[in-house]
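Asker: okay, structure incoming, though there's no sequence with it:
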């Protein structure tokens, strides 16, 4: 293995990368919480030392360690200035992968060039992949502009479509009708992400679980799915949606044994009722759900006065600002906001640009996020600390956006991380999932179960695609005959 400058990747690079990432990255510091140090035991081997036994996932995480070139980062740039890995830079960093940066325009585009003597090209996992000589990524600040560019050709060769309405009714432009753009759906077998409205429980407004549950009862997924999403989606009802890690029914067996340890600190319903999200199937069920929401607000000390929901003691109005970074978030948050206003809540949506959104979420400066996603794997472990632990709740930039600080959740995270076998992992994950759900930290939204892709008909595509991820565009290649035919029909350069 070698860097793009021809120098070999050494054990010194591995050890230095581990030390730098653990010291400077909040995410890696949590992942490596149980790793004490790393030492070279030969020219090609590094040994990591753990302070606890039984963390079965940690060796795999260390196998995914991002290795950085120590000699380059400790060197100087073209102006003789010493590089600093903790600071932003516009100097393309040295890498070791199949592609390297050929050129870039900040905020506009970046072009990647395939490395002709890439050291890993003959590895079995690389054969048949990474077939493009150049890849150009153009950045659009507006999704509609990106969409229009795709329909004209020359900017996007393929597009992953996330909007159900667009997929259902807007793929009618001339290139589609001519067969020059192909629509395809690839089923996925991987766990579905928990996509949700996220309440910031650091704010006093959301610290009462009855308030969080009431807000959940105000969300009408069924009407949104029918009227906005063309019936495309399925309601998400687990943090580990899809597969055997999602909790269901009542706790039993080993999961019940785990939860019994915390019985006096958990909602009693957790043991006697199957967790169910409210369903809006008829006007009557809608009224019943909103009535249930109001009853919960009232129990938590909020009452309706003059059409406004206010604190029973102080008279303070109940206000929520949803935060989003895309105009599409208006469609996502709008129906829920309408129902909240019917309950007397002063609910609004603020759309900010990406940089503001990033800064505000890193600083946890929001009431509720209009959309946030939490992708899980079939082998949950250390990343759960970054998602849900008390430590992460106080760490800027962590993925614990909800601000969860719950000692039972912390204990269950450790139970997941130190699971002894697959059955133990499943039981512990079920328990964690159930406790998260019954605390109503988020309002679950929806998932699809497949990937929607449209592409200009210039590719060769292997018939078999990985079902776990749905599709692997790096296994595609340019078909010269198809590309030539497209170029003759569309002079935009596609």
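Answerer: Now that the structure is in, tell me what you want to look at. Fair warning: this is a prediction, and the values are worked out from it, not measured in the lab.
Asker: please count neighbours and contacts with C-alpha atoms only from this point.
Answerer: OK.
Asker: need the strands for the stretch 101-250 of the chain, in chain order.
Answerer: For the stretch 101-250 of the chain, the strands defined by DSSP state E, counting those that start in this stretch occupy 109-114, 134-138, 158-160, 181-187, 194-199, 234-235.
Asker: what's in contact with the shortest one?
Answerer: Here strand 234-235 makes contact (C-alpha atoms under 8 Å, 6 or more residues apart in numbering) with 221, 444, 445, 446, 447, 448.
Asker: nearest spatial neighbour of the last one, chain-adjacent residues omitted?
Answerer: Meaning residue 448. Excluding the flanking residues, the one nearest residue 448 by C-alpha to C-alpha, 6 or more residues apart in numbering is residue 233, at 5.1 Å.
Asker: try this one next to it:
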């Protein structure tokens, strides 16, 4: 995207992979909930989230040490116009599906067209930006774009490639457990028990096992996912040795509850993985499609009533810092104080529509850390009154007499967030607000989220050092009324849309950074999410025989690290 790739054409392996890592062994993960599909590329059903990363590949692959660089994977070469208006890929002659059949240009074109029209919504936005796809040679194809967007040439290389012949006469959108997509990746599903477990085996004939991009990766012979009803049962299974690896997101639990016998014996190792990526956004999202959260003053009052300092101390021991904006802890984060320089220049055309704080500066409400949070609650009362909500007979009501009541939608097994909401609800009750908590299974949760059938729910968006077109999917105004997008809060902002456009069109790294910082300001001052704490370091407890390289990628523990560059060491 900017500059040149860091690795030379004759690189041996990715810098954070061990090219001499042994092959073999087994790794067992745990998920909460269940699954009713093994097709991760369609909107219907719930598939194990890991599947689209473990068994499927694209024309290009990402190095997690370089935010703006891709390397050839199924494609042996890439050509693109100086203005990025088109890109041409040439397939490697050795590229194969897991059944041994060759990957053809026809498979690639079919995959792009099918995913773009029938696949999961995350693939459809890119499809609308393609003017044409044409075969240009026995192993080459050219994609022409209809949009001025420099990132499209890279995104084009990241679509999963599936086998066209498998789906002739078969409804791709209806596939679930009965028809598992054939991919080109190193792993294939060898066994599963619906809703309970799924096992993948490494393909001994994997086509890319000697490719430098893959050297030292995909080292386990078997990878298995076990499913549990909730996080507590999952943790007990790990302590009992049923699982071999466990990610922990709570710093206090990491310190207090990982002293069980296997850790003391040294059979389980606690590893901490630093990273340089943005915080992303984790918290509770408010659906602005519905009253009362369509009023920014109400949303600010919700933030004021959320006693982060007290809740953080109660739940994590105060060990994890708060998320302060969507790109906090990175160079892309909005800067403190008033907007200046290029950021101000980018925001000024939208000044009349921006919410308070976007231009003059904004920081999340902070409490004194006590349980009562009186000062912030008083400010919340004033904002709610300005928005037309006053206490009448002990209940907060509007001018029409409608009580202020809302539902928090939680996924079954989400005990950690349930604890947070219980504390939060007690504070809201002091304002006269009634909170109802609904806990539903995975299928119901997914269906309600797809239809935006919620008032408030949990929210997590991981953000990268190279944000791009996915930002439209997350908070572009086109996703407000379309079911199934990731714009859960219902952002409909000309400033957001315009800043994403500027971010994607520029060929200047300086302007790109300014555009993201400006976008961060608009999203943060939109008061759409009540932020929680950062995952400032990755915490992984794992069996002693599981190892990883000493050199770590700048993204730390993210997709592309575990299990990709780990290995099993019997000794």
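Answerer: Yep, that arrived. Please read all numbers here as calculations on a predicted model, not as lab measurements.
Asker: among the strands of the stretch 101-250 of structure 1, show me which one is buried the most.
Answerer: Per-stretch averages of neighbours, counted by mean count of other C-alpha atoms under 10 Å, single out strand 194-199 among the strands of the stretch 101-250 of structure 1, with a mean of 24.
Asker: relative to structure 2, which residues correspond to that one?
Answerer: Residues 281-286 of structure 2 are the counterpart of strand 194-199 of structure 1, counting by TM-score structural alignment.
Asker: restricted to strands, list the contacts of strand 234-235 of structure 1.
Answerer: 444, 446, 447 (DSSP state E).
Asker: to which residue of structure 2 is the last one aligned?
Answerer: The alignment partner of residue 447 of structure 1 in structure 2, by TM-score structural alignment, is residue 534.
Asker: over to residue 479 of structure 1?
Answerer: With TM-score structural alignment defining the correspondence, residue 479 of structure 1 maps onto residue 569 in structure 2.
Asker: please apply the same query to residue 45 of structure 1.
Answerer: Counting by TM-score structural alignment, the partner of residue 45 of structure 1 is residue 140.
Asker: go on, residue 429 of structure 1?
Answerer: Counting by TM-score structural alignment, residue 429 of structure 1 lines up with residue 516 in structure 2.
Asker: same thing with residue 167 of structure 1?
Answerer: Aligned partner of residue 167 of structure 1 by TM-score structural alignment: residue 254.
Asker: I'd like to know how many residues surround its match.
Answerer: Look at residue 254 of structure 2: counted by other C-alpha atoms under 10 Å, it has 17 neighbours.
Asker: contacts only, for the nearest residue to it once chain neighbours are set aside.
Answerer: Among residues not flanking residue 254 of structure 2 along the chain, residue 248 sits closest, at 6.6 Å (C-alpha to C-alpha, 6+ apart). Shown in contact with residue 248 of structure 2 (C-alpha under 8 Å, 6+ apart): 254, 538, 539, 540, 541.
Asker: against residue 507 of structure 2, how distant is the last one?
Answerer: Using C-alpha to C-alpha, to the nearest Å, residue 541 of structure 2 is found at 42 Å from residue 507 of structure 2.
Asker: and for residue 53 of structure 2?
Answerer: 30 Å.
Asker: so residue 196 of structure 1 sits against residue 443, correct?
Answerer: Yes. Here residue 196 of structure 1 reaches residue 443: they are 5.3 Å apart, a contact under C-alpha atoms under 8 Å.
Asker: just the element for residue 369 of structure 1, please.
Answerer: Here residue 369 of structure 1 sits within strand 368-374, counting by DSSP states H and E.
Asker: next structured bit after that strand?
Answerer: Per DSSP H and E, strand 368-374 of structure 1 leads on to helix 383-388 as the next helix or strand towards the C-terminus.
Asker: in structure 2, what range does the helix or strand just after that following helix match?
Answerer: Moving toward the C-terminus from helix 383-388 of structure 1, the next helix or strand (DSSP H and E) is helix 390-393. Under TM-score structural alignment, helix 390-393 of structure 1 corresponds to residues 477-480 of structure 2.
Asker: dead centre of structure 2: give me the residue that sits there.
Answerer: For structure 2, the residue nearest the mean C-alpha position is residue 462 (4.0 Å; C-alpha atoms, centre = their mean).
Asker: contacting residues around that residue?
Answerer: For residue 462 of structure 2, the contacting residues are 278, 279, 280, 281, by C-alpha under 8 Å, 6+ apart.
Asker: again, 7 Å this time
Answerer: Neighbour list for residue 462 of structure 2: 280, 281 [criterion: C-alpha atoms under 7 Å, 6 or more residues apart in numbering].
Asker: quick one: what's aligned to it in structure 1?
Answerer: Aligned by TM-score structural alignment, residue 462 of structure 2 pairs with residue 375 of structure 1.
Asker: roughly how far apart are that match and residue 163 of structure 1?
Answerer: Computed as C-alpha to C-alpha, the residue 375 of structure 1 to residue 163 of structure 1 distance reads 19 Å.
Asker: ditto for residue 365 of structure 1
Answerer: 27 Å.
Asker: please apply the same query to residue 340 of structure 1.
Answerer: Distance from residue 340 of structure 1 to residue 163 of structure 1, by C-alpha to C-alpha: 24 Å.
Asker: give me the more crowded residue out of these two.
Answerer: residue 340 (24 against 13).
Asker: residue 417 of structure 1 -> structure 2?
Answerer: Using TM-score structural alignment as the criterion, residue 417 of structure 1 maps onto residue 504 of structure 2.
Asker: go on, residue 215 of structure 1?
Answerer: Aligning on TM-score structural alignment places residue 215 of structure 1 opposite residue 302 in structure 2.
Asker: for residue 65 of structure 1, same thing?
Answerer: Matched across to structure 2, residue 65 of structure 1 falls on residue 159, judged by TM-score structural alignment.
Asker: okay, helices next: where are they in the stretch 1-150 of structure 2?
Answerer: Applying DSSP state H, counting those that start in this stretch to the stretch 1-150 of structure 2 gives helices spanning 51-54, 105-118, 121-127.
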